[in-house]
Every structure is written in C-alpha cells, then in structure tokens.
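Trainee: below is the sequence, then the predicted model.
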Amino acid sequence: MTFDYRSSVSIGELCIYSSALIIGIFLAARPGFGRNWGWFYLILFCLARIIGPAMQLSTLHGSPRASIYEGYAILNNVAISPLELVILGTLNRLLDSIHKTYNTFLRTFMLQIIQVVVVLGLILGVVGGVRAGNSFEEGNASGQHVFHPGPLGKAGSILLISCYVAIVIITALLSIFKSHLEAGETRLLLAVVLSLPFLLVRLIYTGFSTFSYNPKFNILDGDTTIFLCVALIEELIIVIIFEVTWLTLRRQVKEQHNKARRQIDSSNGSDPTQPKRGKSTGQIALGFAKATIFGHLVMLFVNRSHARSGVEMQARRA
C-alpha cells in the first residue's frame, strides 16, 4: 500500500496522543488525584489511540495480516467506552464532593451500574469485532477492506449509546446540587457538560459505522475526512477539556492547601501575613550543640534543672 490521506491522519494521532498520554500519566501521578479513578481509563484511551494508528501504518509495508485490520477496526469501535468511563469517574468524584455537605438521593452504586454496563459494551464490542474478522478475511481476499460488526458488536454499541443517555441524566441531576460542591470542583462539572455534545457526535459516527452499510462510514476504508471531523476531532477535544481542567484544578487544590495552612498558623498565634524568618543564631547554635555528645550532656543538665525548678514551684504553691 502507498502512503495516503489516512496514513497522514494516523501519524497525527501518534504525535498528539503520545503527548496526551504523558500529560495523563503526569496528572494521575500527582497527589490529590487519587479520588478520580477515571484517569486510568483516559490513559487506556490514549494507548488505544496510539496502538490503532500504529496498526494502520503497519499495513503500508508488505502484505499485512487480516488480524492487523481487525485490531485497528476494533480499537476504533470500542474507543468510545474509555471516554464514557472517564466521565463516570469524574461524576463519581463530584458526587462524593456533594455528599460531604449535603445528602442527595443519588448514590455511588448508580454510577457503578452504568460503569458495569459500559465495560460489558466494551467486551461485546471486542468479541463481536473478533467474530466479524472472519467475514473481513473473505472480503480481503477479493481486494476490499470491509468490516461490518456482527450482532455482538451491534449489541455493544447499543449499550454504549444507552449509557450515554444515563450519563446525561446523572449530569443533569448533579447540576441541581452544584451549589454544594467543594471549591474548585465546579469546573469538573463544567468539563463534563462541555464534553457531552462532542461525545454525542462521536456516538453518531459509531452508530453509522455499526448499523449502516454506507461505504463512507466504513471504519477501514471509509471517507477519511468524515472520520477525522466526526470522530477523531471530537475525541481529541474531550481529552483536551479534561486534561486542561485538571491542570487548572491542581493549582486550585494547592491554593486551598496554602489557605488551610495559613488558617492553622493563625490559630496557633502566628501571623500568617508575615513572612517566615530564618533561624536565629541562637537556634542554629542550639541545634549544633544537640548534635554533639557534649551538647547532649549540657541539655540533659538543663532539662533536669528545669524539672527541679518546676517541682519547687509546685511545692511553694501547695
């Protein structure tokens, strides 16, 4: 095969999602992000968007196996599920934040049920894609690259579409209680709301590629411009929304930590507005003395003298 338009798009995916993967790992490793298990799925999505284009580019050399096309098609079809899991992870964090100050009728197990359905849709998409590879091999022998998901693949897509509807409902209900969110968490809700329209467009493309026999939506040799504008760009916008939001959220978390620390300092009697001074000469000398044997003996004698003075003072008061 020759280098074509789709191969150029694949190279762009490799470059962009390699950077997104590094940012995702960096953010997931930072303190304060452990409550959002959705980052694990964002990293998986970036990996899928790296492995898939790599498979497509590998078809340019020699006579590629049908399994390469099959893997590329499966990764494109099921890539929507990690994005839904990212949103569910963010909604889970928002729900925990609300429940710290206000008890709602929404419960974590509701999100967990949706998560299980998304994972089930992912499994059905993979199994259905593997079974659809048999019909692809026959088409490949005739020189055509055609991939039509079977009943299991279609069932997986239906589950993912149904989960999107459930995510929209949960997001709308959480928005009612947004006034009870912790400071800085509102931007996470905004990130979810902004990502939902792009996720809807991506699901529309999934629906056409799964249930339609229109060659323009063929996941392998379909119209590359449609694939780029209706699927890939939407996915990238969602990733950018969440990564940028979490970068700014980290700054907000740090500011809250500093504010809490200042409040603790002020409650201890120190002035938080005054800059911290360096150690005095006496403190430095005292620290040096404690580090020597002679210093330990002197400090032991001083401590005993203070203890005797305290006992004498208590005896006089009695």
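Mentor: Ah, there it is.
Trainee: from here on, contacts and neighbour counts on C-alpha atoms
Mentor: Fine.
Trainee: what is the neighbour count of the nearest residue to residue 166 once chain neighbours are set aside?
Mentor: Residue nearest to residue 166 in three dimensions, not counting chain neighbours: residue 114, with 7.4 Å by CA to CA, 6 or more residues apart in numbering. For residue 114, the count of nearby residues is 21 (other CA atoms under 10 Å).
Trainee: wait, residue 2 sits on residue 59?
Mentor: No: between residue 2 and residue 59 there is no contact under CA atoms under 8 Å: 9.3 Å.
Trainee: neighbour count winner among those two?
Mentor: Neighbours were counted for residue 2 and for residue 59 using other CA under 10 Å; residue 59 has more, 18 against 8.
Trainee: who touches the more buried one in this structure?
Mentor: Residues near residue 59 by CA atoms under 8 Å, 6 or more residues apart in numbering: 1, 68-69.
Trainee: can you tell me which of these has the most neighbours?
Mentor: residue 69 (24 neighbours).
Trainee: what helix or strand is that residue on?
Mentor: If you go by DSSP states H and E, residue 69 is part of helix 66-78.
Trainee: ok, now how distant is residue 111 from residue 187?
Mentor: Going from residue 111 to residue 187 by CA to CA, to the nearest Å gives 20 Å.
Trainee: compare those two (neighbour count), which wins?
Mentor: Comparing residue 111 with residue 187 by neighbour count (other CA under 10 Å), the higher total belongs to residue 111, at 20 against 15.
Trainee: for comparison:
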Amino acid sequence: MAIHARGVVSVIEVIVYIPALVAAFMVCSRHGFSRASGWVFTIVLCVVRVVGGICQLLTYSNHSSGLIQATIIIDSIGISPLLLATLGMLSRFVDWISARGHPTFTVKQFRLVQLLITIGLILSIAGGTSGSVSPDGSVKISSISKVGIILYIIAFAAMAFALVVSSGSRSSVPPQERRVPVVVAIAFPLILVRLVYSAICLFLPSHLFSIIDGSVPVFVCMAVLEEFAVVAMYLGLGFNLKKLDPSEQGELSTRPWKAKKNRKHGRSQRPDGQREGQHGEQWEGQGQYYPPAHVNGA
C-alpha cells in the first residue's frame, strides 16, 4: 500500500493530535467539562482529527464509498468543535464584562449562535451521507453540506461581531482575562481561512480544492496548519488562565445546552435573599443581568 502526500499529512495529524488530546483533557480537568465553557470541544476536535487521519489512511487500501463518505463527514464536522470552542472563549470574556455592569450580549444571543453551529453540524453529517461517489472516484457534494457550511460562516460572522463589540470593554476585566480576546482575535483569521477552504471545496471543487484528492499544499496551508495553531493557542490559554470559582462563573459560560423555561413568573427585579457571591439571573424577555455584589464593587 503506497501512501501519498495526503497520507503523510494524515500521519502527521495523528501524531500531533494524540498528545494534544492528552493536553486537552488536562485543560478540561482544570476548567471543567462544561460544553458552554468551550474547553471540552478541544477534546472533540482532537478526537475527530485522529479518527479522520485514520480514515484517510484506510482509503488507500479500501476505496469503498462508505469510507470515502466517512472521510467527508469527519472533515466537515471538524469545523463545528473549532467554532464551539471559540464561542466558549467568547462566553468567558463577555461574562467578565457583564460582571462589571456593562452587559453587551445575552444568553439567548449566544445560544442562537450555538444553535446555528449545531444545525450546521447536523447538516454536514446528513450531507456527507447523501453525497455520492462516481465510478471514476470523483465525489458529488450534496446541497445539504453546502447549507451546513453557510451556517458555519454565519455563526462565525456573529462571533466576530461579538468580539469587536466586546473588545471596547477589555480594560474593565481582570488583567489575566484580557488574554482571552487577544487569543481569540488572533485565531479568527485562521478560522476564517479554514472556513474559506471548506466553502471552496464544496461550492467550487477543482484539482486544487477537493476534500478527497485536492492539492496537498493548499490543504496544509489553508486547513491543517490553521487548526494546529488554533488548538495550540486555546490549550495554551487554558493552561495560563486560572480556574474560576463557581461565584465567578457567569451566565454565558455556564448556560445550559437547551433553554429552560422560567418557572417563576412576574419577576422584574432582583430577588430578595440572593446570597453574596452569586451571579444574578437573566430574566426571560428582559436580558437584564445583575452582577455579583463582590465583583461589581471591585
């Protein structure tokens, strides 16, 4: 079985992402495995890339359409943990801004972006399974996959907007936490290039841009290196940030995956008896955030 240049890249991905997976578990052990916090998605991305690399290597000995479809699906779904991890970093930063009494975004808005990414993930999986492989080995991309990448791009644009708006309040957060928007800002151009590569592969496939047999240098320069860099930056950030106490964790970074109905109605002001050090609640329909007393007075 001869391994071509693309196979060499797959081997390198497996070699890189296995230790990165160990580091990601260490970061999550430090900060928690909450999906909203974002750290857990570095684990997901590492697992996806290891499995994807193995699938790519298997295609050299097994050219079945099922294995090729699996390779397409894994390549597409790898973007979603990258975006969700970024959303988690933004959640932490915006929470600190809100705790200083300058709320910029609500839980509902972040959950909407999260929903777009999740739907994009579902469509990417569905599109990969509905795609077809012709006898000559060329791949016909499903329109469903194209809708999925469009949703990814919309979610990315929303996060970019959130970063730009929130960065104006960067001076109001603790010095250590100011690293978060800097790292995310550096990661954004890399993620954009990664999205552009996938979009071109889906909408304008060619000998240069193809998920299965495109140009290896283009693939490495527009996809592989970008993901390596973003994962490394996020893991480095995780090792350098302190673990937040429960009293320091805000509504965005601890938001439930699904919206929960407010069981108490008619509340429009801060409830009596709220304990010192607790984050206030964000009331449905109002988007008003009450920071913890000890943080607001800092």
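Mentor: Great, that's in hand. Note that this is a predicted model, so its numbers are computed, not measured.
Trainee: stretch 18-29 of the second structure vs the first structure, mean deviation?
Mentor: Superposed on the first structure, stretch 18-29 of the second structure shows a mean distance of 0.6 Å to its aligned residues (mean CA distance after the TM-score superposition for the first structure).
Trainee: so where in the first structure does that stretch end up aligned?
Mentor: Counting by TM-score structural alignment, stretch 18-29 of the second structure falls onto residues 18-29 of the first structure.
Trainee: assign the residue nearest the centre of the first structure to helix, strand or coil.
Mentor: In the first structure, the residue lying closest to the centroid (CA atoms, centre = their mean) is residue 39, at 2.3 Å. Under DSSP: H, G, I helix; E, B strand; the rest coil, residue 39 of the first structure falls in the helix class.
Trainee: tell me if I'm right that it and residue 30 touch.
Mentor: No: Residue 39 of the first structure is beyond contact range of residue 30, at 11.4 Å (criterion: CA under 8 Å).
Trainee: so for residue 34 of the first structure, what's the nearest residue that isn't a sequence neighbour?
Mentor: Per CA to CA, 6+ apart, closest to residue 34 of the first structure is residue 28, 7.4 Å.
Trainee: ignore what I typed, I meant residue 224 of the first structure.
Mentor: Nearest to residue 224 of the first structure is residue 6, by CA to CA, 6+ apart, at 6.0 Å.
Trainee: element containing whichever residue in the second structure pairs up with the one you found, please.
Mentor: Using TM-score structural alignment, the partner of residue 6 of the first structure in the second structure is residue 6. Assigned by DSSP H and E, residue 6 of the second structure falls within helix 5-31.
Trainee: tell me if I'm right that residue 178 of the first structure and residue 186 touch.
Mentor: Yes: with contact defined as CA under 8 Å, residue 178 of the first structure counts as touching residue 186 (6.9 Å).
Trainee: quick one: the helix or strand harbouring residue 43 of the second structure to helix 65-77, angle?
Mentor: Secondary structure from DSSP H and E places residue 43 of the second structure in helix 40-58. Counting by axes from the mean of the first three to the mean of the last three CA atoms, to 10 degrees, helix 40-58 of the second structure lies at 150 degrees to helix 65-77.
Trainee: tilt between helix 40-58 of the second structure and helix 5-31?
Mentor: Interaxial angle of helix 40-58 of the second structure relative to helix 5-31 (the same axes, to 10 degrees): 160 degrees.
Trainee: show residues contacting helix 40-58 of the second structure.
Mentor: 3, 7, 10-11, 13-14, 17-18, 20-21, 24-25, 28, 32-35, 67, 70-71, 74-75, 77-78, 81-82, 84-85, 231, 234-235.
Trainee: for stretch 208-227 of the second structure, same thing?
Mentor: Residues from elsewhere that reach stretch 208-227 of the second structure (CA under 8 Å, 6+ apart): 5-6, 9, 68, 71-72, 75, 82, 139, 190-191, 193-194, 197-198, 200-202, 206-207.
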